[in-house]
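Q: Predicted coordinates and the sequence they were generated for:
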Amino acid sequence: MGEILSIDEVMKRASQQALTINSTNDEVDGGLVDDPRYEPEPCPYCGRMLKHKAYSLFGRLFGSHLEQCDCPGAVAKRERLYQEQLKRQQEEELRQRMRKIERLFDQSRLGKRFRDRTFEAFEIRDYNRKAFEIALDYAQNFGRYKEKGEGLFITGGYGVGKTHLAAAITNYLIQNLKGTVIFGNVTTLLGRLRFAYSDDSEYEETQILKELYDVDLLVIDDLGKEKPTPWVEEKLYNVINERYENYKPIIVTSNLGVEEIEKRLETCGGAIVSRIIEMCRGVKIMGADYRKEKIK
């Protein structure tokens, strides 16, 4: 949005502009002049008679307006109108921001459950404090990490907060309009791609792949949990390699270590793991499953 100017400032700038034009062009008339076409009117606050003014250019009058009074009542009214205009603009900017955030959430495919997985809602413990600090720093300084194509590879057992941290980064980036994100496990990320081959799909394979290639941050949750068919491995490798070659960061979470992932993904596991190691900073969380603690 442009700069908001008070009415006084608008008139001051317009007058200065008219005088500047007049000083640089001898054929231009006297700039801001009294407009004889209208009778003076009293100020509703102090009663002072106010003249109508217009801009004189080449013998013609343009932009006729009543001059402004500088009495306290008139000044207060102009300030009130300015503040009302400013409030309307701020409200509209907020509406536009919220609409954009909602579109980003729709694009991210982040499930409703994970929209509550924020940094504020994360339960910090001794064993996950370092991982929390790394994830928060990554979100707050995403622009720097994005430029380098650097991501995170978060590993650990069940229920230690890996997915929560990945979702918290996603939520932070979207809420603060820091970038576009797509979040999902391999099955959901490639599910739309598989559906593209059906007659009912409204998207082509190239469109879906382009999304996965171009999004600012791709979050692959629970890598190694999917059924490792050759087709899945090939497409997963294509996506990761495309992002690797173009410095597009990824975040990967997994219950498995790199050697276990490599063994599980028999066809392309070595190449996939090699790319992840080069692209991502390793973050390991060692702790108990907090879900089990809740039912004790």
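A: Cool, got the structure.
Q: Only C-alpha atoms from now on, for both contacts and neighbour counts.
A: Will do.
Q: hang on, isn't Gly282 packed against Leu152?
A: Yes: counting by Cα atoms under 8 Å, Gly282 touches Leu152, with 6.1 Å between them.
Q: Looking only at neighbour counts, state which of the two leads.
A: Leu152 (23 against 15; other Cα atoms under 10 Å).
Q: I'd assumed that one was in a strand, is it?
A: Yes: with DSSP: H, G, I helix; E, B strand; the rest coil as the criterion, Leu152 is part of a strand.
Q: what's the spacing between it and Glu260?
A: Using Cα to Cα, to the nearest Å, Leu152 is found at 18 Å from Glu260.
Q: before we move on, what about Pro42?
A: Going from Pro42 to Glu260 by Cα to Cα gives 86 Å.
Q: Show me the helices in the protein, by range?
A: 7-24, 72-108, 129-140, 142-148, 162-175, 186-195, 205-214, 230-245, 258-264, 269-279, 290-294 (DSSP state H).
Q: If you count neighbours, what's buried in stretch 242-260?
A: 242-244, 247-256, 258 (16 or more other Cα atoms under 10 Å).
Q: Can you redo the residues you listed as CSV, where the extra columns are distance to Arg125?
A: Putting these into CSV (distance: Cα to Cα, whole Å) gives the following:
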residue, distance to Arg125
Glu242, 37
Arg243, 33
Tyr244, 33
Tyr247, 33
Lys248, 31
Pro249, 27
Ile250, 26
Ile251, 22
Val252, 22
Thr253, 19
Ser254, 20
Asn255, 19
Leu256, 22
Val258, 25
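Q: ok, of the residues you listed, which one's closest to Ala168?
A: Nearest to Ala168 out of the buried residues of stretch 242-260 is Ile251 (Cα to Cα; 11.9 Å).
Q: then this one, side by side with the first:
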Amino acid sequence: MNKSSEKPKQPEKLGVDEYECPICKDTELVLKRDEQGYEIASFCECRERKAWKRRFKQALIPDEFIHANFENYKRLNPFQQTMYQMTVDYLNEFSVLKQEDGTKKKIIPNKNFGLIAVFGEQRLKELPIGERSIVKQQHNNFGIGKTHLQIALAKRLIKDGFNVLIVSDVTFMDELIQAKMMNDEGETLNRLLHSAIHADVLVWDDIGKAKWSEAKEALYYQIINERYRKQKPIVFNSNEDRGTLSEKIGYAAASRLIGQCGPYLLEVEGEDFRLQKSG
């Protein structure tokens, strides 16, 4: 057969079953004609569902907490009930109001929400080895459900339309330091900082866990201070107490972080549920 007579292959078209939404064919827009015959575009009913999926993916929820929610958080003792109630109270500070023009207005509290230790990990490490186990039993802050509750909070906010970013302290600070050292004119660092500073809500897991350095202290301050200036909330938990957290992230950053909590700062301790499960 003469090659010149061969018909060029046409690009394959997706069938109806191959679209996630057969109504708008994944464009999230539906065209309708008005009474005068003009085509008018309107949002498809799938738009909000897909937006929720995008927000959920962008939040970077850790794999081990992908199933964490309020319903499966176990309140076995008074301190867990107190943590749960404070988290729910904080959630109620958020709302989305539908305005007359059909747009939605987000109501975001200018308060941070923190769950911290009574007796910090750094303070524990400074004790003589023989005293550590005894003090840890008296003031345990590990495995009590701080992260579970705050991830549950994040999920609910994402579902309600808020943009949430979740970061784990050690990984996040390492990424920032590595980006700072990259030879890309600060592009990667600025992208990471922009996400952390401009998210509706920043959930900072285990803040103060990373090994201290002057460069990290400067980054803590930059992010926390910018969010403080913009009145954007930080939801955080830490295995450090008020004093040791200040030593780990810097006194200026800690002052803004903790000082912005108002009534939403709780010093917690109790039994490690991870040890109970392995027992």
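A: Here it is on my side, so go on. Computed from a predicted model, the values in this text were never measured in an experiment.
Q: What would you report as the TM-score here?
A: Once superposed, the chains reach a TM-score of 0.67 (TM-score structural alignment, normalised by the length of the second structure), with 210 aligned residues with a Cα RMSD of 3.0 Å.
Q: Trace Leu157 of the second structure over to the first structure, please.
A: Correspondence of Leu157 of the second structure to the first structure, assessed by TM-score structural alignment: Leu173.
Q: residue contacts, its match?
A: By Cα atoms under 8 Å, 6 or more residues apart in numbering, the contact list for Leu173 of the first structure reads Ala139, Gly179, Thr180, Val181.
Q: quick one: contacts for the alignment partner in the second structure of the first one?
A: Which is Ala139 of the first structure. In the second structure, the residue matched to Ala139 of the first structure (TM-score structural alignment) is Leu91. Applying Cα under 8 Å, 6+ apart to Leu91 of the second structure gives the contacts Leu153, Leu157.
Q: what do we get in the second structure for Tyr244 of the first structure?
A: So, by TM-score structural alignment, Tyr244 of the first structure is matched to Tyr228.
Q: Could you report the distance from that match to Gly250 of the second structure?
A: Distance from Tyr228 of the second structure to Gly250 of the second structure, by Cα to Cα: 15 Å.
Q: Repeat that for Lys146 of the second structure.
A: With Cα to Cα as the criterion, Lys146 of the second structure and Gly250 of the second structure are 22 Å apart.
Q: okay, these two: which has more neighbours?
A: Neighbour count, other Cα under 10 Å: between Lys146 of the second structure and Gly250, Lys146 has more, with 24 against 20.
Q: how about Arg291 of the first structure, what's its match in the second structure?
A: Aligned counterpart of Arg291 of the first structure in the second structure: Arg274 (TM-score structural alignment).
Q: Next: Ser108 of the first structure.
A: Looks like Ser108 of the first structure aligns to Ala59 there (TM-score structural alignment).
Q: circling back to that earlier point, nearest residue to the match of Tyr244 of the first structure in space, please, no chain neighbours.
A: Distances taken as Cα to Cα, 6 or more residues apart in numbering put Arg256 closest to Tyr228 of the second structure, at 6.8 Å, once the chain neighbours are dropped.
Q: Report the contact partners of the aligned partner of that neighbour in the first structure.
A: Using TM-score structural alignment as the criterion, Arg256 of the second structure maps onto Arg275 of the first structure. Residues near Arg275 of the first structure by Cα under 8 Å, 6+ apart: Ile240, Asn241, Tyr244.
Q: do Ile101 of the first structure as well
A: By Cα under 8 Å, 6+ apart, the contact set of Ile101 of the first structure is Ile174, Gln175, Leu177.
Q: Can you say which of the residues you listed are buried?
A: For these, a burial check counting by 16+ other Cα under 10 Å picks out Ile174, Gln175.
Q: And the contacts of Ile101 of the first structure, which is closest to Leu190 of the first structure?
A: When those are compared against Leu190 of the first structure (criterion: Cα to Cα), the nearest one is Ile174, at 22.3 Å.
Q: List the residues that contact that closest one.
A: Per Cα under 8 Å, 6+ apart, neighbours of Ile174 of the first structure: Ile101, Leu104, Phe105, Thr180, Val181.
Q: Okay, the fourth one and Val75 of the first structure: tell me how far apart.
A: The one in question is Thr180 of the first structure. 45 Å.
Q: go on, Arg113 of the first structure?
A: 52 Å.
Q: more crowded one of these two?
A: Shown here are Arg113 of the first structure and Val75; by other Cα under 10 Å, Val75 has more neighbours (15 against 8).
Q: where's the more buried one relative to Arg88 of the first structure, distance?
A: 20 Å.
Q: and Ser235 of the first structure, how many neighbours does it have?
A: Heads up, residue 235 of the first structure is Lys, not Ser. With other Cα under 10 Å as criterion, Lys235 of the first structure counts 17.
Q: Next one: it from Leu265 of the first structure, what distance?
A: With Cα to Cα as the criterion, Lys235 of the first structure and Leu265 of the first structure are 12 Å apart.
Q: anything in contact with each of these two?
A: With Cα under 8 Å, 6+ apart as the test, Lys235 of the first structure and Leu265 reach no residue in common.
Q: surely Ala196 of the second structure meets Leu165?
A: Yes: counting by Cα under 8 Å, Ala196 of the second structure touches Leu165, with 6.9 Å between them.
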